[in-house]
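*Asks:* what's the 3D shape of this:
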Amino acid sequence: MSNLVVVKKKIGKFKKTITVPGDKSLSIRWVLFASLSNGTSKAKNLLMSEDVLAALEAIKKLGIKIIVNKKECKVFGKGIDGYKFKKKLVLDAQNSGTLGRLILGLLVNSTEPIKLIGDKSLSKRDFKRVTDPLSKFGVKFKLRNRNFLPLKIYGSHSLKPIKYNENKGSAQCKSAIIFAAMRTNGTTIIKAKKSRNHTELLCKYLKLPISIKSSKNFDKIKIKKVKKINSLNYNIPSDISSSAFFIVLTALSNKSELVIKNVNVNPSRIGIITILKKMGIKIIFKNQKIYKGEKKADIKVLGAKNIKAINCPPKLNSGAIDEFLVIFLVAAKAKGVSYFRNLDELNQKESPRLKWAEKILTNLGVKTITTNDSIKIYGNPNLNLDLDKKITIKNYLKDHRVFMTSLIAALSFGGKWTIHDKDSINTSFPNFLKIIEDLKK
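*Replies:* Sure thing, here's the model as predicted:
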């Protein structure tokens, strides 16, 4: 079976309503919280991607029973101290930075050394940003070349609370510290640069001993030892990061209209909405509700005729970090020069995404000026490729977002595209191509 996709023509105008799968960040966090709870937790609309399946497999190896069927997933939690730490235990985070980094916070009291491994891509990503703060609790680590997977964690029985300044805006780092603090006597204090706050919202919903004071750029988070976590039944809202590809496809398709149902629109995640609205894209939230601490809504998007360039405020970066690749496609069709800066975090993802943005835009014939942490995009409102213009996308470390962005570019701007490694989407969005086909009908 071929592992590539060939796109030979642009998408026609469409007017559709779609549903995308459950939010990946919430799905993985639900698995971890459920594994620590007292009793049975059930989830509907759990994202059944490789990253989430890896999370389920990891807690299974820690002695937690799981039952999965088409309708729901059940996790039979054994309490905050319910993990079984077997000898020579190896946990595989596969491609998931969220799982790999967060689960370390839950292993800080392990009674046996545990080895954490990942795939080729994850093994190139920085784990020191998490092991450094976790070491302050009294945990020991051995990492490959001091930064990378595979690593070994040596848990401690005399964990001590810490004070930590998290200044990268990494939700994964912040969450790992929160999970470790749950196992620690005393109060841990984190001064965290603004980033997605799903872990804190779940802690608050579950009435765990956490307090948060927000200022303009930072949150001050205090966490005390957790004695008990109640079971958590959760109907997981749809993923804004997955929705982003269809939002952009619609925006770039004049006279098209799309509604995406029941999407997680947590304010820390909707940087893409704010940015696209500033660029003149019409986006409306309908049926807004608060569900277990998270905001959700139906998102309506209209195709845009005139797109404005943007000098993107860096304060919006953390809320759009996973969506910048597709945002850059909108900038490619804007009138004027768009400028995005302070984006070094983009190169800490599954692939060096800023470099891949430059490659994709260059293939489109769009001029860019790229540095290690910024990109200027010289937009062309009449951007349209010749039918016989051939573009090949491959060797991108199987980064799912590079694959999906390339496909959106092909459908939006034309040309003849050959995009390799379509199985890369299995990490986050297995039915992406099926939804694309539904939009083309």
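*Asks:* From here on, just use CA atoms for contacts and neighbour counts.
*Replies:* OK.
*Asks:* distance between the ends of stretch 382-392?
*Replies:* Its first and final residues considered, stretch 382-392 spans 22 Å by CA to CA, to the nearest Å.
*Asks:* Can you mark which positions in it are buried?
*Replies:* The neighbour-count check on stretch 382-392 (16 or more other CA atoms under 10 Å) flags 385, 391 as buried.
*Asks:* And the contacts of it?
*Replies:* 8-9, 332-333, 363-364, 413-420 (CA atoms under 8 Å, 6 or more residues apart in numbering).
*Asks:* same deal with stretch 308-318?
*Replies:* So stretch 308-318 is contacted by 169, 194-196, 268-269, 271, 274-275, 278-280, 331, 334-343, 379 (CA under 8 Å, 6+ apart).
*Asks:* Would you do the same for the sequence below? I want to compare the two.
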Amino acid sequence: MSAHGIPIPMMSYPCGPIKGEACIPGDKSISHRSLILGALAIGETRISGLLEGDDVLDTAEAMRAFGAEVTDLGGGEWSVHGVGVGGFCEPDNIIDCGNSGTGVRLIMGAMATSAITATFTGDASLNSRPMARVTDPIALFGAQSIGRTGGRLPMTIIGAVDPVPIRYVVPMPSAQVKSAVLLAGLNVPGKTVVVEKEATRDHTERMLVGFGAEVTVEDTLEGRVITLTGQPELRPQTILVPRDPSSAAFPVCAALITEGSDVLVPNIGLNPTRAGLFATLREMGADLTFENEREEGGEPVADLRSRFSPHLKGIDVDSNRAASMIDEYPILSVVAAFAEGSTVMKGVKELRVKESDRIDAMATGLRKNGVDVDEGEDWWIVHGRGHSNVRGGAICESHLDHRIAMSFMVMGMATQNPVGLDDGSPIATSFPIFERLMSSLGADLKRSKP
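*Replies:* Model prediction:
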């Protein structure tokens, strides 16, 4: 059960072609960062197209708790009157980040170098996830953390009174960790340096520059070196949030595996640190094209057209691409089930510590529905059965994970028998219109009684 509702059992039935235009909600990563950086600017930031899912709404509420004025103007339009870098006040109550690892980790970073104390919690899934990957680097600034065994939430962060700049080499490919360190560095005199051996999504760096921070990025033999000059006065911005490529993955992939389908997904963000799935699908033989390619707000965007592709082939996915598609492996595994041959995915140990252990969750559900899967600590292989040969017929567990839930709902659209889900409520965290949108395209999704 999610922190924001009761369990919602669901069924996905085999359906005819899905066709039409899929208008996806705003990008979740950019929505989180827009609210946080807007709260750290002085003046009013206006945001259009904000994702109004539970995760982002929890971040909006957190920014209010730290003293920013955050107003929902309706229709995806939001206003944030910021308090400036170093201007966060101490929250009166515990900050509940629901299901959002991005939200809690970025907010911890943003407040870690202010002389305030805040306590964070979340739902059962978030409270089981590792926080040491953020609390370790913010400790170098001078912050303290007190949490449950294993560095888990609920956790209290005591901000540094006299923070010092740091140079931090990110030990794993994680945009959340990188971003938390950069946000912490905003309120520190001098230069904070982050080194990532493997490039991850760069929305934070792009947005910091847009808000007026001094940020340099250099590719070196050591890796990608990001240098932030601390204590800037951030300027409020007008932000148009592009539509989320991670959410777009679901109608795109549904069209590829459902006979006769043709779906247009307009205005999707194609930041190169986020577009790995689409390159992978094309390598598998997907009929996927980019139309009207352009740039909006410093981010590349395009309209995606996805058509039924009956001759998908299993491939060895480039492990160097993992960071650019880490959230898309669950739905990729569904497409792989309908491909001919085996799809090999390596270098994906981060999937073990997402909202759920995504390798285990997807492997278990795929096996229940007649698909063979091999797995190891940081790899897995889906042995495809080809178009129309996936049996289906089983009830899968979402494990409080929105991407697991949506992946199995897409799977049921093309299996021989319906696919069930124990709880679809987590879908609201990132894609609150998923059911309505997919049904409008022709999917047959139904809620069932608990």
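*Asks:* PyMOL command to pick out the buried ones of the contacts of stretch 308-318 of the first structure?
*Replies:* In PyMOL syntax, the buried subset of the contacts of stretch 308-318 of the first structure is picked out as below (16+ other CA under 10 Å):
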select buried, resi 169+194+195+196+269+271+275+278+279+280+331+334+335+336+337+338+339+340+341+343+379
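*Asks:* Keep only those of the contacts of stretch 308-318 of the first structure that are in strands.
*Replies:* 337-340 (DSSP state E).
*Asks:* Can I get those in JSON lines including distance to residue 235 of the first structure?
*Replies:* Shown next, in JSON lines, are those (distance: CA to CA, whole Å):
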{"residue": "337", "distance to residue 235 of the first structure": "42"}
{"residue": "338", "distance to residue 235 of the first structure": "38"}
{"residue": "339", "distance to residue 235 of the first structure": "38"}
{"residue": "340", "distance to residue 235 of the first structure": "35"}
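*Asks:* Disregarding residues adjacent in the polypeptide, which is nearest to the aligned partner of residue 51 of the second structure in the first structure?
*Replies:* Superposed on the first structure with TM-score structural alignment, residue 51 of the second structure falls opposite residue 47. Leaving out its chain neighbours, the residue that sits closest to residue 47 of the first structure by CA to CA, 6 or more residues apart in numbering is residue 22, at 4.7 Å.
*Asks:* Can you find the partner of that neighbour in the second structure?
*Replies:* Residue 22 of the first structure maps onto residue 26 in the second structure, by TM-score structural alignment.
*Asks:* Settle this for me: that match is touching residue 53, isn't it.
*Replies:* No. Contact criterion CA atoms under 8 Å: residue 26 of the second structure and residue 53 do not qualify, at 9.5 Å.
*Asks:* Could you check which of the two has the larger neighbour count?
*Replies:* Remark: of residue 26 of the second structure and residue 53, residue 26 carries more neighbours, 27 against 19, as counted by other CA atoms under 10 Å.
*Asks:* if I look at the more buried one, how far off is residue 430 of the second structure?
*Replies:* Counting by CA to CA - residue 26 of the second structure and residue 430 of the second structure are separated by 9 Å.
*Asks:* got it, and residue 77 of the second structure?
*Replies:* According to CA to CA, residue 77 of the second structure and residue 430 of the second structure sit 17 Å apart.
*Asks:* between those two, who's got more neighbours?
*Replies:* residue 430 (25 against 17).
*Asks:* Quick check, that one in contact with residue 28.
*Replies:* Yes. Counting by CA under 8 Å, residue 430 of the second structure does reach residue 28; the two are 6.8 Å apart.
*Asks:* Can you pull the residues that touch both of these two?
*Replies:* Counting by CA under 8 Å, 6+ apart, the residues touching both residue 430 of the second structure and residue 28 are 51, 56.
*Asks:* Contact partners for residue 372 of the first structure?
*Replies:* Counting by CA under 8 Å, 6+ apart, residue 372 of the first structure has contacts 343-344, 354.
*Asks:* Can you add distance to residue 126 of the first structure and give the residues you listed back as TSV?
*Replies:* Below are those laid out as TSV (distance: CA to CA, whole Å):
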residue	distance to residue 126 of the first structure
343	16
344	13
354	17
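*Asks:* out of the residues you listed, which ones does the second structure keep as well?
*Replies:* Checking the contacts of residue 372 of the first structure against the second structure (both residues aligned by TM-score structural alignment, their matches' CA atoms under 8 Å), the contacts still present are residue 344.
*Asks:* Please identify which of the contacts of residue 372 of the first structure is nearest to residue 398 of the first structure.
*Replies:* Distance to residue 398 of the first structure across the contacts of residue 372 of the first structure (CA to CA) is lowest for residue 354, with 15.2 Å.
*Asks:* Check the alignment and tell me where that closest one lands in the second structure.
*Replies:* By TM-score structural alignment, residue 354 of the first structure lines up with residue 359.
*Asks:* Please look at that match and residue 347 and confirm they touch.
*Replies:* No. Using CA under 8 Å, residue 359 of the second structure is not in contact with residue 347; the gap is 11.9 Å.
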